[in-house]
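[1] Quick check, what structure comes out for this input:
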Amino acid sequence: MKSHHAHHAPASASSTTLDKLPVRTLATIQGIRPGAHDGGALRRRLMELGFVPGEKVQVLRRIFAGKGPLAVRVGTSTFAMRKLESSLIEVIPA
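    As a prediction, this is how the structure comes out:
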C-alpha cells in the first residue's frame, strides 16, 4: 500500500525565516519568498537592499519584546525590518 503523505519539508532541515532567527545568530540567506499580493515588489526591494541568497545576515535585536521591528544586519548595512518583511527571508543558521 502506498503512503500518501504530503511532503512540505523545507529545502534544508535547519532552514528557518529571519523573523524566527535567534538574536546574534549568524545565518546565510537561502532565498526570499514573494509577498502575498504585491507581484514580487517587496521581494525585489529586499534583494536591492542586499538580501540575496548566499549573503550573511544577523538579527541584532528585537524591539518591543519581539512585537516590534527587528534590527537586522546584512553585509555591512543595518536595517529595521517589520515581521512581514523578515518572515519572507529564508535563512540557514551558521
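[2] okay, CA-based contacts and neighbour counts for the rest of this
    Fine.
[3] Over to residue 71. Which of the three states is it?
    strand (DSSP: H, G, I helix; E, B strand; the rest coil).
[4] Another for comparison:
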Amino acid sequence: MRLNELKLGGSAIIDHVEDHTAGDPVAERLRALGFVPGEPIRIVAVGPIGADPIAVGIGFTRFALRRAEAARVLLRDAA
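    The predicted model follows:
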C-alpha cells in the first residue's frame, strides 16, 4: 500500500521510499525528514479540496505532503 491510499486516521509502518530516478531529490528529502523503514506513520488530516495535501504524523512531528509525494512512500501493516 502507498501512503496516499491510507485513509484519514489510518496507521501503518513505512516499508521504504521509492526513487523515481537515481539520486531522486524528493525521495532523498523524504528520507532526511524521517520517512525511513520501520517508522510508524498515521494520517492526521486531509485538505478540503480533493483531500490534498495530506497531513501525516511520524512520532511527534507532522508533515504536509502532496498526494504525488505521498505516493512514493510504501507501507506495510502496523502489526
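[5] Output the residue interval of the second structure matched by stretch 47-63 of the first structure.
    Aligning stretch 47-63 of the first structure against the second structure (TM-score structural alignment) gives residues 31-47.
[6] what do we get in the second structure for residue 80 of the first structure?
    Match for residue 80 of the first structure (TM-score structural alignment): residue 64.
[7] Now do the contacts for that match.
    With contacts defined as Cα atoms under 8 Å, 6 or more residues apart in numbering, the neighbours of residue 64 of the second structure are 53, 54, 55, 56.
[8] what are the ranges of the helices in the first structure?
    Counting by DSSP state H, the first structure has helices at residues 41-48, 83-86.
[9] Would you mind finding the most buried of those?
    Per residue and on average, the most neighbours among the helices of the first structure fall to helix 83-86, with a mean of 17 (mean count of other Cα atoms under 10 Å).
[10] distance from that helix to the second structure after superposition?
    After superposition onto the second structure, the average distance of helix 83-86 of the first structure to its aligned residues comes to 0.7 Å, using mean Cα distance after the TM-score superposition for the first structure.
[11] And the contacts of that helix?
    17, 18, 19, 42, 68, 69, 70.
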